[in-house]
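Colleague: Whatever this is, show me its structure:
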Amino acid sequence: MTDETLPILYVPDPRLRKKARPVAQGDGDAVRALAARMLATMYAAPGIGLAAPQVGSDLRLIVVDVGGKETPAPMVLVNPEIIAASREMEVREEGCLSLPGQYADVERPARIQLRWLELDGTKREAEADGLLGVCLQHEIDHLNGVLFVDHLSALKRNMLLRKLAKELKARESRD
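Modeller: Here you go, the predicted structure:
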């Protein structure tokens, strides 16, 4: 881990279940520094999204990049909120940096409309669908203490969490 990256919290860390607080005007410098380190952490993981609670911060801040290595398109969203969602649903496989190696099909709205602030305070609003829409919903869930496994049946969720606990324990014994 370099100075630029941050440690990622794993389930069952209780900080992943806390609702993040809105970024306030006085948080500007800290948020810019945190956003840069979150992007570095996300790319190093590697992942396509990361929420501040996943690195131990209680701020409503997410970073995403679904552009891929050839066409990176990093986005930093401060205080993001979903203001509308389609009735049409779509199922996609999801994973999470806080649940390494665990994947499951999750049903979410196919399209969302969201509102957020840029790092410079500019207000933005946009529609998102496809991979970007899913990624944004997943990361905004983190800001509310919700994990992708919470969208699964109790049986599937418990199987996945038991498997993760076993893998993390095995990883710790190797280290």
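Colleague: Please count neighbours and contacts with C-alpha atoms only from this point.
Modeller: Will do.
Colleague: What helix or strand is the closest residue to Ala85 other than its chain neighbours located in?
Modeller: Ranked by C-alpha to C-alpha, 6 or more residues apart in numbering and with sequence neighbours excluded, the top spatial neighbour of Ala85 is Ile112, at 4.3 Å. Here Ile112 sits within strand 111-117, counting by DSSP states H and E.
Colleague: Please name every helix or strand in contact with that strand.
Modeller: If you count contacts as 3 or more C-alpha pairs under 8 Å, 6 or more residues apart in numbering; DSSP states H and E, strand 111-117 packs onto strand 75-85, strand 123-129, helix 130-143.
Colleague: To compare with the earlier structure, here is another sequence to fold:
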Amino acid sequence: MKLPIVAYGDPVLRKKTEEIDEDYPNLKALIDNMFETMYGARGVGLAAPQIGLPIRLFVIDASPFAEDDEDEPGDPALKDFKKVFINPIIVEEAGDKWGFSEGCLSIPDISEEVMRPSHVLINYLDENFDEHEVELTGLAARIVQHEYDHIEGKLFIDKLSPLKKAMLKGKLDSISKGQVQVSYKMKFPQQKKGR
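Modeller: Got it, this is the predicted structure:
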């Protein structure tokens, strides 16, 4: 089932999230719905706060970045990078910071270059609550860092310069009011009722 994605301005996107355990209600269905919602919105990652849940859970399928583009070959390592991250902890971020244009399903129609470290070591539980610790680099590391920020109450726009943020203020206000065209279901925090 596709769930509505919470838009910029909703307080849930600024909350530090809570850990969950195996008894979390309907967890398997929630994970399935998160993947379906993400695919429906043509995203590569989706964190629980983006569907209104303040829990430490996100899903990723980076395979769109693995597909060969006519101009630029994709990253073959991302072909099978489909994972569920429960209660993740970033153990270490390392390497040179590099820029890449990021967007977010909760902040449609805005993408900006964000600088992030090139390597990340993350500890997490999968959907079966088996523990993993993996080192990721490049785009895989970036996608994980972006989604991890969500469960820490942070957004990619927080990494922009004050000037850039000031320039985006009007667009961000419009998004929170629902004054944006999207091809997927969204919940807008400041949208007037009855429209």
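Colleague: ok, back up a step: show me the residues around the residue nearest to Ala85 of the first structure that make contact.
Modeller: 82-86, 127-129, 133 (C-alpha atoms under 8 Å, 6 or more residues apart in numbering).
Colleague: tell me, what residue is most central in the first structure?
Modeller: The residue lying closest to the centre of the first structure (C-alpha atoms, centre = their mean) is Glu139, at 3.1 Å.
Colleague: can you pull the contacts of that one?
Modeller: 49-51, 62.
Colleague: circling back: now which residue in the second structure aligns to the residue nearest to Ala85 of the first structure?
Modeller: Using TM-score structural alignment, the partner of Ile112 of the first structure in the second structure is Val120.
Colleague: where does its match sit relative to Asp158 of the second structure, distance-wise?
Modeller: 19 Å (C-alpha to C-alpha, to the nearest Å).
Colleague: just how off-centre is stretch 149-163 of the first structure within its chain?
Modeller: With C-alpha atoms, centre = their mean, to the nearest Å as the basis, stretch 149-163 of the first structure stands 18 Å off its chain's centre.
Colleague: Find me the equivalent region of it in the second structure.
Modeller: Taking TM-score structural alignment, stretch 149-163 of the first structure hits residues 157-171 over in the second structure.
Colleague: Would you mark the buried spots in the matching stretch?
Modeller: 157, 171 (16 or more other C-alpha atoms under 10 Å).
Colleague: Looking at the alignment, what corresponds to Leu16 of the first structure in the second structure?
Modeller: Matched to the second structure by TM-score structural alignment, Leu16 of the first structure sits across from Leu13.
Colleague: Check whether its match sits in a helix, strand or coil.
Modeller: Here Leu13 of the second structure is helix, with the state taken from DSSP: H, G, I helix; E, B strand; the rest coil.
Colleague: Would you agree it is in contact with Pro49?
Modeller: Yes: under the criterion of C-alpha atoms under 8 Å, Leu13 of the second structure makes contact with Pro49 at 5.6 Å.
Colleague: For those two, list the residues in contact with both.
Modeller: Common neighbours of Leu13 of the second structure and Pro49 (C-alpha under 8 Å, 6+ apart) are 6, 150.
Colleague: hang on, Lys2 of the second structure packs against Leu30?
Modeller: No: look at Lys2 of the second structure against Leu30 with C-alpha under 8 Å: they stay out of range, at 10.2 Å.
Colleague: And the strands in the first structure, which stretches?
Modeller: Along the first structure, counting by DSSP state E, strands occupy 49-51, 61-64, 75-85, 89-96, 99-109, 111-117, 123-129.
Colleague: mean shift of the second one relative to the second structure?
Modeller: Taking mean C-alpha distance after the TM-score superposition for the first structure, the mean distance separating strand 61-64 of the first structure from the aligned residues in the second structure is 0.4 Å.
Colleague: Are there helices or strands packed against that strand, and which ones?
Modeller: Other elements packing on strand 61-64 of the first structure under the criterion 3+ C-alpha pairs under 8 Å, 6+ apart are helix 28-44, strand 49-51, strand 75-85, helix 130-143.
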